[in-house]
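Visitor: this one's structure only:
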């Protein structure tokens, strides 16, 4: 029958990860371990801009968010996705007008958004990292640096041993500590004291479970890897990479340079996408802080994260 021709042969699924800086849309089909990406789109919505620590979505960010969701809806319908999930995290969780945004998205784009808590977020991130194949039977500390929150998970390829979400994302840290560029030493010291104060439960868990490696979940870690490889003249295509192992010296070198850099220098660096140009400074500081505090020199990166974790659950 002719009307059957446009129907997707396999179950097609759309997952949206609505983060503080970036809204992601992933449309895929297949199985949890082996899915084919039909469409992947990233929009630098910056929903937390100007209001992340005030607990409000500013009007300009609100409008950008609605527009992105309307655009996502067109792609979802065009691809013929039959199951749709839109997951919202820290910024919408903590915004006083988060529910207004959710209602307007449903009215104008016909998409229902579900807000998840930090614990659910960490669980999805673990599933995404696991699906990328980067985990082994050794315990690893997974870190997912978002704009609003940071998730830490200690686990291996069999199970999660400990997980917690902290509202110390790169956008929140930038708003608090990175007011002058390059970031002054006094601000770095203040941020370190702040992290010492907030991350106690992580260090207790690390002492108990003794992770051997640090795995960065997408985000800033993708930028670290891309800058390193491009500077060495190597081709770099995120679409073809599930996992990446850092040379520790290369990673420490790029982190140090980013911390000391100016906005102009970062903006001119190939491999750093515009939405990350400023937030990568606090993300770099947080990364080196964790490496030193927990004593981890083996660092890997997975390009899979929350959306792939949600997708794996839906396809599985």
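Guide: In hand now; what should we look at? Just so it is clear, the structure is predicted and the values come from calculations on it, not from any experiment.
Visitor: Please make it C-alpha for all contacts and neighbour counts, starting now.
Guide: Noted.
Visitor: Could you identify the longest helix within the protein?
Guide: The longest helix of the chain (DSSP state H) is helix 59-79.
Visitor: Name the residues of that helix that are buried.
Guide: 61-62, 65-70, 72-73, 75-76, 79 (16 or more other CA atoms under 10 Å).
Visitor: for these, which one is nearest residue 289?
Guide: Nearest to residue 289, judged by CA to CA, of the buried residues of helix 59-79 is residue 61 at 30.7 Å.
Visitor: any idea how far that closest one lies from residue 261?
Guide: 27 Å (CA to CA, to the nearest Å).
Visitor: same check, this time on residue 75
Guide: 38 Å.
Visitor: Next, residue 42: secondary structure please.
Guide: Put simply, residue 42 is strand when judged by DSSP: H, G, I helix; E, B strand; the rest coil.
Visitor: List the residues that contact it.
Guide: By CA atoms under 8 Å, 6 or more residues apart in numbering, the contact list for residue 42 reads 22-25.
Visitor: related to what we said a few turns ago, residues contacting the longest helix of the chain, please?
Guide: By CA under 8 Å, 6+ apart, the list of residues contacting helix 59-79 reads 14, 23, 25, 27, 38, 43, 45-49, 101, 104-105, 108-111.
Visitor: Could you list which of those residues belong to helices?
Guide: Per DSSP H, these map to helices at 101, 104-105, 108-109.
Visitor: how many other residues sit next to residue 306?
Guide: Neighbourhood size, residue 306 [other CA atoms under 10 Å]: 25.
Visitor: Could you find the closest non-adjacent residue to it?
Guide: Leaving aside its sequence neighbours, residue 306 sits nearest to residue 125 (CA to CA, 6 or more residues apart in numbering; 4.3 Å).
Visitor: Is the one you found in a helix, a strand, or coil?
Guide: helix.
Visitor: That one touches residue 302, doesn't it?
Guide: No. Using CA atoms under 8 Å, residue 125 makes no contact with residue 302, being 10.5 Å away.
Visitor: tell me, what's touching the two both at once?
Guide: residue 217.
Visitor: ok, which stretches of the protein are helices?
Guide: So, for the chain - with DSSP H - the helices run 59-79, 90-94, 98-109, 118-131, 170-177, 185-198, 200-209, 220-231, 248-260, 263-267, 279-294, 306-315.
Visitor: try this one side by side with the last:
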């Protein structure tokens, strides 16, 4: 049995096809195929609040390809979610209809709160100490989702229109940054120690660059050193010398800035990076829907 998860983000579009494993009443999944297409929908959505004909056509072609792949892989169930860029595009609903007509994929534009919930459903928390306090930080192209957990229970969760593409396009506002700061300070002040859990493509890449071993957390100092190191290279050299993908080389700098700022405001000294994201959470929600006894 295989499930599919499609994440239409502001920077890239992803398809995860996962093999579903049933063993003695428990159900888990193993990643089979992950495809990432850097469409950069956010460039249109945040500047023009409208997806251009070209971006819409590229998205439709990508969805047609994903649809064919899921057919070949014999995917039995899937979910396709669009996040910040499609939330912001005034023609988002039209594009959803176009995707349905041209690619036969049911696409849903989800609000930030639901996005945060699905990311949490990735079960990144399974291997950590539930007696401690954690702030989930998911940084995307258009938004940052924050969820605070204490003793395994969610205390607060919110989505902010601060993201890497939005920052590169100068579409982030001081007011939103202040809102995020106030949310963090208000909801973390009663906790002495808070650990971070970082999700998203940029923190995954940063963790890989850090060469940390055995899933050890990334310290604030190590993250700051990485930021300084990466910032010392031009965009061209980040691509040619460091070997970063073109669509990662520019966004990784503002991503670092967001993670460091959140960690500083929450007084977080280290951040765990379970290398999961929205697509992992989508697969987990499909398992919980189709195999309720396993959840």
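Guide: Nice, I can see it. Just so you know, these numbers come straight off a predicted model, no measurement behind them.
Visitor: Can you find the partner of the residue nearest to residue 306 of structure 1 in structure 2?
Guide: Alignment note: residue 125 of structure 1 maps to residue 119 in structure 2; criterion TM-score structural alignment.
Visitor: Could you report the separation of the equivalent of residue 49 of structure 2 over in structure 1 from residue 312 of structure 1?
Guide: Mapped onto structure 1 by TM-score structural alignment, residue 49 of structure 2 lines up with residue 55. As defined by CA to CA, residue 55 of structure 1 lies at a distance of 32 Å from residue 312 of structure 1.
Visitor: who's more crowded, these two?
Guide: More crowded of residue 55 of structure 1 and residue 312, by other CA under 10 Å: residue 312, with 21 against 17.
Visitor: Distance-wise, check the more buried one relative to residue 13 of structure 1.
Guide: 10 Å.
Visitor: Pull the contacting residues for the residue nearest to residue 306 of structure 1.
Guide: Listed by CA under 8 Å, 6+ apart, the contact set of residue 125 of structure 1 reads 144, 217, 305-309.
Visitor: Setting aside sequence neighbours, what's the nearest residue to residue 29 of structure 2?
Guide: Distances taken as CA to CA, 6+ apart place residue 20 nearest to residue 29 of structure 2, at 4.5 Å, with adjacent residues excluded.
Visitor: which residues touch that neighbour?
Guide: Residue 20 of structure 2 makes contacts with 1-3, 27-30, as judged by CA under 8 Å, 6+ apart.
Visitor: picking that back up, mean shift of the longest helix of structure 1 relative to structure 2?
Guide: Comparison of helix 59-79 of structure 1 with structure 2 after fitting gives an average deviation of 1.2 Å (mean CA distance after the TM-score superposition for structure 1).
Visitor: That helix versus helix 98-109: what angle between them?
Guide: For helix 59-79 of structure 1 against helix 98-109, the angle by axes from the mean of the first three to the mean of the last three CA atoms, to 10 degrees is 40 degrees.
Visitor: With respect to residue 158 of structure 1, which of the helices of structure 1 lies nearest?
Guide: Closest of the helices of structure 1 to residue 158 of structure 1 is helix 118-131, at 8.8 Å (criterion: CA to CA).
Visitor: and the closest one, how far from structure 2 on average?
Guide: Helix 118-131 of structure 1, aligned to structure 2 and superposed, deviates on average by 1.6 Å (mean CA distance after the TM-score superposition for structure 1).
Visitor: Just give me the match in structure 1 for residue 65 of structure 2.
Guide: For residue 65 of structure 2, the aligned position in structure 1 is residue 71, judged by TM-score structural alignment.
Visitor: That should have said residue 15 of structure 2, apologies.
Guide: Mapped onto structure 1 by TM-score structural alignment, residue 15 of structure 2 lines up with residue 25.
Visitor: cool, residue 187 of structure 2 as well?
Guide: Under TM-score structural alignment, residue 187 of structure 2 pairs with residue 205 in structure 1.
Visitor: got the ones in helices among the contacts of helix 59-79 of structure 1 as CSV, with neighbour count and distance to residue 286 of structure 1 columns?
Guide: Formatted as CSV, these follow (neighbours: other CA atoms under 10 Å; distance: CA to CA, whole Å):
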residue, neighbour count, distance to residue 286 of structure 1
101, 19, 30
104, 15, 35
105, 20, 33
108, 13, 38
109, 18, 36
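Visitor: Dump these into a markdown table; add distance to residue 172 of structure 1 as well.
Guide: Formatted as a markdown table, these follow (distance: CA to CA, whole Å):
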| residue | distance to residue 172 of structure 1 |
| --- | --- |
| 101 | 20 |
| 104 | 25 |
| 105 | 25 |
| 108 | 29 |
| 109 | 29 |
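Visitor: re the thing from before, most surrounded residue in the contacts of residue 20 of structure 2?
Guide: Busiest of the contacts of residue 20 of structure 2 [other CA under 10 Å] is residue 3, holding 25 neighbours.
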